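Participant: Here you go, sequence then predicted model.
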Amino acid sequence: MYYLNGSIALITGVSHENGIGAAICNKLASVGADIFFTHWGSNTDWVKYFEDNIREYGVRCANYEVDLADPNAPFNLMDVVTSELGTPAILINNAAHSTRDGYLNLDAKTLDNHYAVNMRATFLLSAEFARRFRKSQKKNGRIINLTSGQGLGPMPGELAYAATKGAISAFTLSLSAELAPLGITVNAVNPGPTDTGWMNEEIRKELLPKFPLGRIGIPDDAARVVAFLVSEEAEWITGQILNSEGGFLRS
């Protein structure tokens, strides 16, 4: 049951109880991982409540409020994690920035805001994680990047989001080749449309027929995939983009 005992997992973008990040924290804690999660703009009472709940699994837990749009955030974050819990062996890049745009509204500021979080923060944090992992002489490191299936179909009205999240797939493939000699696997997970609280009844009604399995995706679906990819059972999987969408039909 506790196959991650002694492992430290860093999960970004854990800002509310219904999110994929929170589900991943719970799942990894349930199998023994110590949890360090980041958040931004969250209710402080909820953050404390969530941290206490994670500790009930019998693991250590700490958190850090950080604006990942800050160029120095990835390095500061790794300093804090290392100081409080130790060198992490698992990194889950879950944080994302998303606003509606489309070609009529697309401008430099919109692009820069998306780039700062979705690309720069993910890339720099992954690189710094790997550098410190190498110095620690740990084995079996894991990096998981969350994507949204940008390579499977268009996302009208979200040009900046689609472009910056889509870049993560290319980064994942190239980084996986560089880090393989260190024993670090690098993969991406696309959970498809997931009900994390943003869907209203109209959206649910529209999406449900597109899921042949008969239900809309939930955060636990993504968390189970992530938990597998960070396990020893997945040590031979790297450089992959896993489209775990419940058979979602785009046409």
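Facilitator: Now that the structure is in, tell me what you want to look at. Residues are numbered from 1 along each chain as shown.
Participant: contacts and neighbour counts: CA atoms only from here.
Facilitator: OK.
Participant: residues touching residue 14, list them.
Facilitator: Taking C-alpha atoms under 8 Å, 6 or more residues apart in numbering, we find residue 14 in contact with 20, 21, 22, 37, 38, 39, 94, 95.
Participant: ok but it is inside a helix, no?
Facilitator: No. Using DSSP: H, G, I helix; E, B strand; the rest coil, the assignment for residue 14 is coil, not a helix.
Participant: quick one: contacts for the residue most central in space within the chain?
Facilitator: Centroid-nearest residue in the chain: residue 94, 2.1 Å away (criterion: C-alpha atoms, centre = their mean). Contacts were defined as C-alpha under 8 Å, 6+ apart; by that measure residue 94 touches 11, 12, 13, 14, 20, 21, 145, 146.
Participant: roughly how far apart are it and residue 137?
Facilitator: 25 Å (C-alpha to C-alpha, to the nearest Å).
Participant: related to what we said a few turns ago, now rank the contacts of residue 14 by neighbours and give me the top one.
Facilitator: Neighbour tally across the contacts of residue 14 (other C-alpha atoms under 10 Å): the maximum, 28 neighbours, falls on residue 21.
Participant: Keep only those of the contacts of residue 14 that are in helices.
Facilitator: Among those, the members falling in helices (DSSP state H) are 20, 21, 22.
Participant: so how far is residue 38 from the last one?
Facilitator: Plainly put, residue 22 is 10 Å away from residue 38 if you go by C-alpha to C-alpha.
Participant: three-state assignment of the residue of the chain most remote from its centre?
Facilitator: Centroid-distance maximum for the chain: residue 104 at 29.7 Å, with C-alpha atoms, centre = their mean. Here residue 104 is recorded as coil under three-state DSSP.
Participant: Also residue 35?
Facilitator: The assignment at residue 35 comes out as strand when based on three-state DSSP.
Participant: I figured it hits residue 29, correct?
Facilitator: Yes. With contact defined as C-alpha atoms under 8 Å, residue 35 and residue 29 form a contacting pair (6.6 Å).
Participant: put this beside the first:
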Amino acid sequence: MKCVLVTGGSRGIGKAICIQLAKDSDYHIIINYNSNEAAALETLEAVKAEGNTGEIIQFNVSEADEVKSKLDAWQENNEDAIIEVLVNNAGITKDGLFMWMPQDDWQSVINTSLNGFFNVTNTIIQKLLRNRYGRIVNIASVSGVKGTPGQTNYSAAKGALVAATKALAQEVAKRKITVNAVAPGFIKSDMTAELDEKELKKLIPLNRFGEAEEVAHVVSFLVSKKASYITGEVININGGIYS
């Protein structure tokens, strides 16, 4: 059984990615969530509605021991299965001006977005290398490419994720493993629900927020065989806000 693991797959962009991959591929979809089991089960139902198979798995990407023990246990229970595709989507924001930023707001954002990438990818990478095939897609952000005021912590985490994508891509390319990032701009989701869409869309050349599905389509392409010669790339999906 060939599988795709999507971290933070229960809501928003993660949910859209799970559903799109259920439509476009025959991968078994593993939906990771941290605390919202109801949302994860809802995403699983949507995956099954597309005629595909899936399951949910709970762990906090920022807790290294928890990630390893849960993924090792999953592998023991599914000896013949291989996670061939990994989408590192889990992330949080704790916005605020840097000069007033508590260390905890800095640390928690770095722990989830950046250390979460390390914890999950590092656990899975050996198997991908032995398998001599794999796809890793990291969900970065326009903040990590251009920097966004009020998001120094998030920009730092996502900017580091972009650099890590480019470096890892070169390390594993000989084993037919590609590593790419997508950098969404303002996308309609829980994360952007508090923002003033009417004001912010004036900054966007396309004059609207993006849809989660528009990100999911690009991810689906990158994990497919069609994207075999694309690696170490960052694809911006932001309506021209940073073009």
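Facilitator: Yep, that arrived. The shown structure was predicted, so the numbers you read here are calculated from the model rather than taken from an experiment.
Participant: Aligned to the residue farthest from the centre of the first structure, what sits in the second structure?
Facilitator: Under the alignment (TM-score structural alignment), residue 104 of the first structure pairs with residue 99 of the second structure.
Participant: In contact with the equivalent of residue 162 of the first structure over in the second structure, which residues?
Facilitator: With TM-score structural alignment as the criterion, the equivalent of residue 162 of the first structure in the second structure is residue 155. By C-alpha under 8 Å, 6+ apart, residue 155 of the second structure lies in contact with 141, 143, 144, 145, 147, 148.
Participant: with those residues in mind, which one is nearest to residue 213 of the second structure?
Facilitator: Nearest to residue 213 of the second structure among the contacts of residue 155 of the second structure is residue 141, at 15.6 Å by C-alpha to C-alpha.
Participant: how much space is there between the closest one and residue 16 of the second structure?
Facilitator: 16 Å.
Participant: more crowded one of those two?
Facilitator: When residue 141 of the second structure and residue 16 are compared for neighbours, residue 141 comes out ahead with 28 against 23, by other C-alpha under 10 Å.
Participant: show me what contacts the aligned partner of residue 146 of the first structure in the second structure?
Facilitator: Aligned by TM-score structural alignment, residue 146 of the first structure pairs with residue 139 of the second structure. Counting by C-alpha under 8 Å, 6+ apart, residue 139 of the second structure makes contact with 87, 88, 89, 181, 182, 183, 184.
Participant: again, only this time at 10 Å
Facilitator: For residue 139 of the second structure, the contact set (C-alpha atoms under 10 Å, 6 or more residues apart in numbering) comprises 13-14, 87-91, 113, 117, 158, 161-162, 180-184, 215, 219, 234-235.
Participant: Just the ones of those residues in strands?
Facilitator: The strands, defined by DSSP state E, take in 87, 88, 180, 181, 182, 183, 184, 234, 235 from those.
Participant: quick one: the strands in the stretch 1-150 of the first structure?
Facilitator: 8-11, 34-39, 61-65, 90-93, 141-146 (DSSP state E, counting those that start in this stretch).
Participant: need these in a markdown table with distance to residue 207 of the first structure, can you?
Facilitator: Output for these, formatted as a markdown table (distance: least, C-alpha to C-alpha, whole Å):
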| stretch | distance to residue 207 of the first structure |
| --- | --- |
| strand 8-11 | 28 |
| strand 34-39 | 29 |
| strand 61-65 | 33 |
| strand 90-93 | 26 |
| strand 141-146 | 21 |
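Participant: Now for the aligned partner of residue 78 of the first structure in the second structure, how many residues are close by?
Facilitator: Counting by TM-score structural alignment, residue 78 of the first structure lines up with residue 71 in the second structure. Residues within reach of residue 71 of the second structure, counting by other C-alpha under 10 Å, total 17.
Participant: Could you report the distance from residue 71 of the second structure to residue 10 of the second structure?
Facilitator: Following C-alpha to C-alpha, the distance that separates residue 71 of the second structure from residue 10 of the second structure is 17 Å.
Participant: Repeat that for residue 106 of the second structure.
Facilitator: 24 Å.
Participant: higher neighbour count, these two?
Facilitator: More neighbours surround residue 10 than the other of residue 106 of the second structure and residue 10, with 28 against 21 (other C-alpha under 10 Å).
Participant: Map the more buried one across to the first structure for me.
Facilitator: Checking TM-score structural alignment: residue 10 of the second structure goes with residue 15.
Participant: what's the mean distance for the lengthiest helix in the second structure versus the first structure?
Facilitator: Across the second structure, the helix with the greatest residue count (assigned by DSSP H) is helix 152-172. Here helix 152-172 of the second structure, set against the first structure after superposition, deviates by a mean of 0.8 Å using mean C-alpha distance after the TM-score superposition for the first structure.
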